[in-house]
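[1] Structure, please.
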Amino acid sequence: MYCRNCGNQIADNAAVCVKCGVSVGVGTSYCPNCGQPTMPGASACTNCGVFLTQPVSPANQKSKMAAGLLGIFLGGLGIHNFYLGKTNRALVQLLVCLIGGVLTCGLAAVAMEIWGLVEGIMILAGSITEDGNGVPLKD
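    Modelled structure (predicted):
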């Protein structure tokens, strides 16, 4: 195994590189399998062919269509953000819609619906491309 930061060979059970002090797996400059320099942003090593990043499993991807439609129709309650794993934002939308809606005679609920509608359209248009964990949305 090789350090991703400096390319130095390290033991398989090492926690840090003894040459540069960086934790194992941190860095993008060298291949962890063969130790050769890698191009910035490369997904696989051109020398040995090993993946430099973990490929995204289709089972973990959320549907762009589902998220967009949830945003358009139930966006005021933040349902689309719960679906995408953006829990804090979803809770704010839900609480403002329910509690603020009662206190402002529905005005806050209307504002949250507009917010949800805009986010739903942005998801469908491709402006929002990742879920709360940074996993790309599938078409």
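
[2] C-alpha from now on. contacts and neighbour counts both.
    OK.

[3] Distance of Ile99 relative to Lys62?
    Distance, Ile99 to Lys62, using Cα to Cα, to the nearest Å: 29 Å.

[4] Compare these two (neighbour count), which wins?
    Here Ile99 and Lys62 are compared on neighbour count by other Cα atoms under 10 Å; more neighbours surround Lys62, at 19 against 13.

[5] Pull up the gap between that one and Val96, please.
    Lys62 is 25 Å from Val96, by Cα to Cα.

[6] Give me the residues contacting stretch 70-87.
    62, 67-68, 89-95, 97-98, 109-121, 131-133 (Cα atoms under 8 Å, 6 or more residues apart in numbering).

[7] if we go to 7 Å?
    Applying Cα atoms under 7 Å, 6 or more residues apart in numbering, the contact partners of stretch 70-87 are 62, 67, 89-91, 93-94, 97, 109, 112-113, 115-117, 119-121, 131-133.

[8] Also this sequence, please, to line up against the first:
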Amino acid sequence: MSTEPDTPPSPGPSETEPSPSPQTPAPQEKTDKKLVAGILAILLGSLGIHKFYLGYQTEGIIMLAVTLLVGGFTCGVGASIMGIVGLIEGIIYLTKTDAEFDAMYVTGRKPWF
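    Sure, this is the predicted structure:
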């Protein structure tokens, strides 16, 4: 039998440090999301790719449908309108500060403009 007093084991380094939350994106990821969404909106705005990238599936499907279906029946007028909407949204995304973009489009989930 041991004569040493029972002492609880000291916590390891993983037990003392809080683990980062997987839902909280790092500030650099937010900046990248803003930049990528803005460039996608400017270059491929009529297809709604930037909406899909930001997680707005319904709005992305609307833009894609207007471009492909309405644009086909109107000789490209629908696609042109969606292209202009995408261009405007891309400019808006890129001119916002990172905090404004995150609050409005990532956290606040504002789907249009």
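
[9] Could you get me the TM-score between them?
    For this chain pair, the superposition-based TM-score is 0.63 by TM-score structural alignment, normalised by the length of the second structure; 83 aligned residues with a Cα RMSD of 2.9 Å.

[10] Filter the contacts of stretch 70-87 of the first structure down to the buried ones.
    62, 67, 90-91, 93-94, 97, 109, 112-113, 115-117, 119-121, 131 (16 or more other Cα atoms under 10 Å).

[11] Among these, which ones are in helices?
    Those of those mapping onto helices are 67, 90-91, 93-94, 109, 112-113, 115-117, 119-121, per DSSP state H.

[12] Include distance to Leu77 of the first structure when you put those into JSON lines, please.
    Formatted as JSON lines, those follow (distance: Cα to Cα, whole Å):
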{"residue": "Ala67", "distance to Leu77 of the first structure": "13"}
{"residue": "Ala90", "distance to Leu77 of the first structure": "7"}
{"residue": "Leu91", "distance to Leu77 of the first structure": "8"}
{"residue": "Gln93", "distance to Leu77 of the first structure": "6"}
{"residue": "Leu94", "distance to Leu77 of the first structure": "4"}
{"residue": "Ala109", "distance to Leu77 of the first structure": "8"}
{"residue": "Met112", "distance to Leu77 of the first structure": "7"}
{"residue": "Glu113", "distance to Leu77 of the first structure": "8"}
{"residue": "Trp115", "distance to Leu77 of the first structure": "10"}
{"residue": "Gly116", "distance to Leu77 of the first structure": "8"}
{"residue": "Leu117", "distance to Leu77 of the first structure": "11"}
{"residue": "Glu119", "distance to Leu77 of the first structure": "12"}
{"residue": "Gly120", "distance to Leu77 of the first structure": "12"}
{"residue": "Ile121", "distance to Leu77 of the first structure": "16"}
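
[13] For the counterpart of Leu107 of the first structure in the second structure, give me its contacts.
    Aligned by TM-score structural alignment, Leu107 of the first structure pairs with Val77 of the second structure. Neighbour list for Val77 of the second structure: Gly71 [criterion: Cα under 7 Å, 6+ apart].
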